Each structure stands twice: as C-alpha cells, then as structure tokens.
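# Dropping a prediction and its sequence here:
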Amino acid sequence: MFAAILGPHKLIVKLLISKGADVNARGFLGMTPLNMAADEGQKEIADLLRDHGGKTSEELKTKGE
C-alpha cells in the first residue's frame, strides 16, 4: 500500500482496501498509510484511508493498538 500511496495511485489503494489490506499496517519507523498520505500531501488518499478506518500512528498509540 505504501508504494501505491507514493505513486500516487488512488485506484490501487482502493483495490488493496477492497481486497482486505490493513489500512493501519505499520511500515518504516512505525508510519501508517495515513501518516504517509498526509506527509506526501495526498489528501484524497488520506480521506479514503480515513473512510475505511485508517488512523495515524499517534492515534493508534492513544488507543493502545
């Protein structure tokens, strides 16, 4: 998913989500896909991730996940 966000390839992100990809999977340095989308200025992808339960790494820490 991280490569699709960097693309940016919104349709691929949608496909991955539809196939059950974990929208809160942690990558390099504990970043979530939402962190990466926000850092890269990909608002549409960030909104898509949020719509499917995506959280930032900071939000996950708060919830103890």
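Done, it's in. Predicted model only: the values in this text are computed from it and were never measured.
# C-alpha only now, for contacts and for neighbours.
Noted.
# I'd like to know how many residues surround residue 50.
15 (other Cα atoms under 10 Å).
# er, residue 28 I mean
So residue 28, with other Cα under 10 Å, has 8 neighbours.
# ditto for residue 43
Neighbours around residue 43, by other Cα under 10 Å: 13.
# Name all residues that make contact with residue 11.
Counting by Cα atoms under 8 Å, 6 or more residues apart in numbering, residue 11 makes contact with nothing.
# mind checking which helix or strand it is in?
helix 10-18 (DSSP states H and E).
# again with residue 45
helix 43-51.
# another one to put next to it:
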Amino acid sequence: MHEAAFGGRKETVELLISNGAHVNAKTKNDQTSLDFAIRFKRTKTAEFLRKHGGKTGEELEAEGK
C-alpha cells in the first residue's frame, strides 16, 4: 500500500483496504501510507486514507502504537 500511496494511486489503495490491508501498517522507519501520500502531495489519496482511519507514523507513536 505504501507504493500505491507514494504514487497517488487512490484506486489501488481503495482496493487494498477493501481486501483487508492494514491502513496503518508501518515501514521499518515507522512511516505509514499516509506519510507517503502527504510527503508526495497525493491529496486525494491522503484524504481517502484519513477517511479510512489512516494516521501518520508520528500520530501512531503519540498514541503508543
């Protein structure tokens, strides 16, 4: 999902989530798909992730996750 978010492929992100992908999965550097969407200005993808519970790695860390 990180690759799809990085590329702004909202439809792919949508498909992955609908098939059970974890919206807040983190990379080894604690980055989420939302982090990638925000960093690369993939606004529609970022909005979609937010609507489906997406958080940044920083937000998850603040929650102790």
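Done, it's in. Given the structure is predicted, the values throughout are model-derived calculations rather than measurements.
# TM value for the aligned chains?
Superposed pair, TM-score by TM-score structural alignment, normalised by the length of structure 1: 0.91. Supporting alignment: 65 aligned residues with a Cα RMSD of 1.0 Å.
# how much does the helix holding residue 11 of structure 1 stray from structure 2?
Here the mean offset of helix 10-18 of structure 1 against structure 2 after fitting is 0.6 Å, by mean Cα distance after the TM-score superposition for structure 1.
# Can you list the buried residues in that helix?
For helix 10-18 of structure 1, a neighbour-count test (16 or more other Cα atoms under 10 Å) marks 10, 13-14, 17 as buried.
# With stretch 52-60 of structure 2 instead?
54-57, 60.
# ok, the residues you listed vs residue 27 of structure 2, which is closest?
Ranking these by separation from residue 27 of structure 2, with Cα to Cα as the measure, puts residue 57 on top at 9.2 Å.
# Okay, the closest one and residue 28 of structure 2: tell me how far apart.
11 Å (Cα to Cα, to the nearest Å).
# again, but for residue 41 of structure 2
22 Å.
# next one: residue 58 of structure 2
14 Å.
# burial measure for the closest residue to residue 8 of structure 1 other than its chain neighbours, as a count.
Nearest non-adjacent residue to residue 8 of structure 1, counting by Cα to Cα, 6 or more residues apart in numbering: residue 42, 7.6 Å away. Number of residues near residue 42 of structure 1 (other Cα under 10 Å) recorded here: 18.
# centroid residue for structure 2?
residue 33 (2.5 Å; Cα atoms, centre = their mean).
# residues in contact with the residue mapped onto that residue from structure 1?
In structure 1, residue 33 of structure 2 lines up with residue 33, judged by TM-score structural alignment. Taking Cα under 8 Å, 6+ apart, we find residue 33 of structure 1 in contact with 1-2, 5, 23-27, 49, 54, 56.
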